[in-house]
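**Student:** Prediction below, plus the sequence it came from.
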Amino acid sequence: MPRILIVGGGYAGFYTALKLQKWLRPGEAEVVVIDPLPYMTYQPFLPEVAAGQIEPRHAVVSLRRHLNRTRIITAKVTGIDHAARTATITPEVGDAWQLEYDHIVVTAGSVSRTFPIPGVADEAIGMKAIEEAVAVRDRLIDNFARAALLPAGPERDRLLTVVVVGGGFAGIETFAELRSLASALLKEHPQLAIDDTHFHLIEAMGRIMPEVSLETSQWVLKNLAERDAIVHLDTQLTSAVDGVIELSTGESFQSDLIIWTAGVMANPVVRSTDLPVEERGRIRAQADLRVIDESGAVVEGAWTAGDVAAVPDLTGGGVGGFCVPNAQHAVRQGKRLAKNIVAVMRGEEPQDYVHKNLGAVAGLGLGHGVFQSGRIAIKGFPAWIAHRGYHGLAIPMFERKIRVFSGWLWNLLLGRDNVTLAAREEPQEYFQAFASRPKA
């Protein structure tokens, strides 16, 4: 029985496996998904997880539960030798081993793209994983509790200063959601006022959110300004050593929470393969999602999709002629890729992937949002409803949708839950503090 090996269980990998389960006949092929995590993260929900509007477990989808006819291997792929049709699998515990395959699907996604700015690697945190969103939420809530016990001064200012680097959708949504959370926390700490909090977003370009119109992006800037959130345009972060923020404008201040959302790059796992990559480090692909070499010839048995792939955008709307790295493309590419693999296995011709961007929708904190589709723009509360409706329905699997919508309902009725579990990072500390030990 031929084996289809899927590297990465994110959007594209999850939907490829999900649809292969549906369209393959019993015994027609074995499908294997390899990912170091046992779940797919629905990344558009990370800002709301960071703001405490969504329970973290509700923003992830279990691979084993929903890919129940797929073999799941929780490990890393550390090498691909496509010439020999083998992949090197490295588990967290135990020795690495080789797995043979007939078809390989590389959907390893992307990672945060950073620059060698002093202090960023040591002080900042990303917003690509559920663990990062939870850590940001806990840090902000705990910082407010600490600051409420301090007199006005540099230390309190540092705890109440939040910095987000990057003015794309991820950065703006994270920035706005955390501003909304901070406003809610002020009600629990009467010792603090909104003037004590400092929110800074740093964007190197002259505008934010290039996916929407200039008019819409300007409305977002106005909305944030009304909520005492500062956006620095045409500004670069030059240093973050020890939490001391230095900007290209000469401004300097301290922050205990620095969040990096300034772009993504293809997962470096592609560097450990013999598959052809282009200048930006993405795997070369043609429109039917088959991997191609530098001459344009198809690499038999190799497929790719999602953020790790350079897939031509046949609608002409992509940056540089390629599909932009977002969930809209990854989900739909995964579905098309599954159909094409089945077609090729049955001696049929694969079809090209074509998808025209449907628009963009962003949540900007409780009751605030924007929606843009062509020239149509909706702002404020209606757009916030549209954002929740779209993403609540877009998260895969019916049981996840129920959990998300019910969570929103309970928050509406009971209010935001601002309890942190930051002590979970050192779960043995409480036990060890009182545990008896043998005398020396």
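**Tutor:** Received it, and whenever you're ready, just let me know what you need.
**Student:** can we go C-alpha only for contacts and neighbour counts from here?
**Tutor:** Noted.
**Student:** give the contact list for Ala422.
**Tutor:** 135, 138-139 (C-alpha atoms under 8 Å, 6 or more residues apart in numbering).
**Student:** rerun at 6 Å
**Tutor:** Asp138 (C-alpha atoms under 6 Å, 6 or more residues apart in numbering).
**Student:** gap between it and Val136?
**Tutor:** 10 Å (C-alpha to C-alpha, to the nearest Å).
**Student:** just Ala377 next, same as before
**Tutor:** For Ala377, the distance to Val136 - C-alpha to C-alpha - is 31 Å.
**Student:** How about Phe45?
**Tutor:** The value you get for Phe45 to Val136, if C-alpha to C-alpha is used, is 14 Å.
**Student:** Please compare the first structure with the one that follows:
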Amino acid sequence: MPKILIVGGGYAGFYTAWKLEKTLRKGEAEVTIVDPLPYMTYQPFLPEVAAGSIEARHSVVSLRRHLKRTRILTGKITGIDHANRSATVTPDVGEPFTETYDQIVVTAGAVSRTFPIPGIADNAIGLKTIEEAVAIRDQLLDNFDKAAMLPAGPERDRLLTVVVVGGGFAGIEVFAELRSFASSLLGKYPNITFEDTHFHLIEAMGRIMPEVSLPTSEWVLKDLAKRGAHVHLDTQVKGAIDGNVELSTGETLPSDLIIWTAGVMANPTVVRGSDLPVEERGRIRTRADLRVGTDEEIVEGAWAAGDVSAVPDLSGGGVGGMCVPNAQHAVRQGKLLAKNITAVLRGEEPKEYFHKNLGAVAGLGLYNGVFQSGKIALKGFVAWLAHRGYHGLAMPTWERKFRVLWGWWNNLWLGRDIVSLSSVQNPRYVFEEFAARPRPAEPEKKGDADTEKAAAR
């Protein structure tokens, strides 16, 4: 029976395995998926998780629960030897081992792309994982609790200052959502005023949200300004040592919460550890039919999709002729990938991937959003409804959809939960503080030692 190995359980990987279970006949192939995490993260929900609008566990999809006929391996692929059709799996516990295959599907996704700016690696946090979104939410809540106990001054200002680096969709969404979240907290902290909170977004280009039209992005800027949020265009971060964000304009912003959303790159662990062809931007070179290779040469038995791959955009709308790294492409590529692999196993020809961008939709906090499709632009409450409607439907599996929709319904009447669980990172702190420990041995007295020596003589 042919073995299909899927590297990565994100959008593209999960959808490939999920659809393969539906297209493959029983016994037609054995499917294995390898990922260090046992779940797929629906990343468009991360800004709402950070703002407390969605329960963290509701925005992830369990691989073991929803992939009924797929073999799940929790570990990292640290090497791909396609010449010998084998891959090295490195689990968290135990020794690395070799997994053989007939067809490999590389869908390892992307990670945050940073630059060697002093202090960023030590003080900033990304927004690519559910753990990061939860940490951002908890830290903002903790900072409000700490600031409420301090008099006005530099330390209080630092705690109530949020800096987001990157003005793309992810940056704008988390920036606007956190601004909305912070405003909603003020009623619970009577000694903190709106003017005490400071939100800054840093963007190196002269505009934000290149996915939408210029008039739409300008509307977003005006809307953020009305809500007391500051956007610094044509500005770069020069340093963030000890949380002091130094800007190219000469300004310094002391902050206790620095969020980095300025770009992504293909998963370097998988790409560098494989013998598959790679293009100049570090992505796996992929054909329009999602097979690895070029128009002139096909790497038999190798497929790629999602953010880790360079797939030609046949619609003509992609940057540099390639599909941009977003969920819209990853989901659709994963679905087609399952059909194409099944077709090849049955001696049929695979189809080329073609998808014209449907538009872009972003949430800007509760009851506010923006939507762009061609020349059509929606703003405000209507766009916010479109945002929730689209992503509510796009969330895979009915079980997950129901949990997300039920959470939104509850929040509508009950409000967002504002409990911080940052202490979960150190769950034993109370137990350790009060746990009884053996008393240290008492030092031996000199007189007793002399007596023992005399007795020994």
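**Tutor:** Perfect, I can see it now. Since the model is a prediction, treat every value here as computed from it, not as a measurement.
**Student:** Could you check what's spatially nearest to the equivalent of Thr90 of structure 1 over in structure 2, not counting adjacent residues?
**Tutor:** The alignment partner of Thr90 of structure 1 in structure 2, by TM-score structural alignment, is Thr90. Spatially, and ignoring its direct neighbours in sequence, Thr90 of structure 2 is nearest to Pro96 (4.3 Å; C-alpha to C-alpha, 6 or more residues apart in numbering).
**Student:** Mind listing the shared neighbours of Ala422 and Val136 of structure 1?
**Tutor:** Common neighbours of Ala422 of structure 1 and Val136 (C-alpha under 6 Å, 6+ apart) do not exist.
**Student:** So for Ala377 and Val136 of structure 1, which residue has more residues nearby?
**Tutor:** The neighbour comparison of Ala377 of structure 1 against Val136 (other C-alpha atoms under 10 Å) goes to Val136, with 24 against 17.
**Student:** In three-state terms, how would the more buried one be classified?
**Tutor:** helix (DSSP: H, G, I helix; E, B strand; the rest coil).
**Student:** Quick one: residues contacting it.
**Tutor:** Listed by C-alpha under 6 Å, 6+ apart, the contact set of Val136 of structure 1 reads Ala50.
**Student:** Need the counterpart of it in structure 2.
**Tutor:** For Val136 of structure 1, the residue aligned by TM-score structural alignment is Ile136.
**Student:** okay, now Gly321 of structure 2: neighbour count?
**Tutor:** 14.
**Student:** Please report the distance of it from Ala147 of structure 2.
**Tutor:** With C-alpha to C-alpha as the criterion, Gly321 of structure 2 and Ala147 of structure 2 are 49 Å apart.
**Student:** Next one: the residue most central in space within structure 2 from Ala204 of structure 2, what distance?
**Tutor:** Compute the mean C-alpha point of structure 2, and by C-alpha atoms, centre = their mean the closest residue is Lys128, 1.8 Å away. Counting by C-alpha to C-alpha, the separation of Lys128 of structure 2 from Ala204 of structure 2 is 20 Å.
**Student:** need the helices for structure 2, in chain order.
**Tutor:** Taking DSSP state H as the criterion, structure 2 carries its helices at 11-23, 46-50, 63-66, 120-123, 130-147, 154-159, 169-185, 214-226, 268-272, 327-345, 381-394, 398-414, 429-434, 446-456.
**Student:** Out of the ones you listed, indicate the one that is most buried.
**Tutor:** Among the helices of structure 2, helix 46-50 has the highest mean neighbour count (mean count of other C-alpha atoms under 10 Å), at a mean of 27.
**Student:** Structure 1: matching residues for that helix?
**Tutor:** Using TM-score structural alignment, the partner range for helix 46-50 of structure 2 is residues 46-50.
**Student:** average distance between the matching stretch and structure 2?
**Tutor:** Here stretch 46-50 of structure 1, set against structure 2 after superposition, deviates by a mean of 0.1 Å using mean C-alpha distance after the TM-score superposition for structure 1.
**Student:** Residues contacting that stretch, please?
**Tutor:** 54, 56, 133-134, 136-137, 174.
**Student:** List just the nearest of these to Ser272 of structure 1.
**Tutor:** Top of the list for closeness to Ser272 of structure 1, among the contacts of stretch 46-50 of structure 1 and by C-alpha to C-alpha, is Ala133 at 28.9 Å.
**Student:** measure the residue nearest to the closest one when sequence neighbours are not counted to Leu181 of structure 1 for me?
**Tutor:** Counting by C-alpha to C-alpha, 6+ apart, Ala133 of structure 1 lies nearest to Ala50, which is 4.6 Å off, once chain neighbours are set aside. With distances taken as C-alpha to C-alpha, Ala50 of structure 1 is found 9 Å from Leu181 of structure 1.
**Student:** repeat for Leu160 of structure 1
**Tutor:** 12 Å.
**Student:** Also Lys356 of structure 1?
**Tutor:** Look at Lys356 of structure 1 and Leu181 of structure 1: by C-alpha to C-alpha, they are 35 Å apart.
**Student:** One more: Trp23 of structure 1?
**Tutor:** On the measure of C-alpha to C-alpha, Trp23 of structure 1 and Leu181 of structure 1 end up 44 Å apart.
**Student:** How about Pro38 of structure 1?
**Tutor:** Applying C-alpha to C-alpha to Pro38 of structure 1 and Leu181 of structure 1 gives a distance of 29 Å.
**Student:** From Pro38 of structure 2, how far out is Trp65 of structure 2?
**Tutor:** No Trp there; residue 65 of structure 2 is Arg. 10 Å.
**Student:** Map Arg65 of structure 1 onto structure 2.
**Tutor:** Checking TM-score structural alignment: Arg65 of structure 1 goes with Arg65.
**Student:** Not counting sequence-adjacent ones, nearest residue to Thr86 of structure 1?
**Tutor:** Glu100 (4.3 Å).
**Student:** doesn't Thr88 make contact with the one you found?
**Tutor:** No. Between Glu100 of structure 1 and Thr88 there is no contact under C-alpha atoms under 6 Å: 9.1 Å.
**Student:** can you put the helices of structure 2 in TSV and add distance to Arg291 of structure 2?
**Tutor:** Formatted as TSV, these follow (distance: least, C-alpha to C-alpha, whole Å):
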stretch	distance to Arg291 of structure 2
helix 11-23	14
helix 46-50	31
helix 63-66	24
helix 120-123	35
helix 130-147	30
helix 154-159	49
helix 169-185	29
helix 214-226	36
helix 268-272	16
helix 327-345	9
helix 381-394	25
helix 398-414	31
helix 429-434	51
helix 446-456	81
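**Student:** Which one of the ones you listed lies nearest to Lys3 of structure 2?
**Tutor:** Of the helices of structure 2, the one closest to Lys3 of structure 2 (C-alpha to C-alpha) turns out to be helix 327-345, at 10.8 Å.
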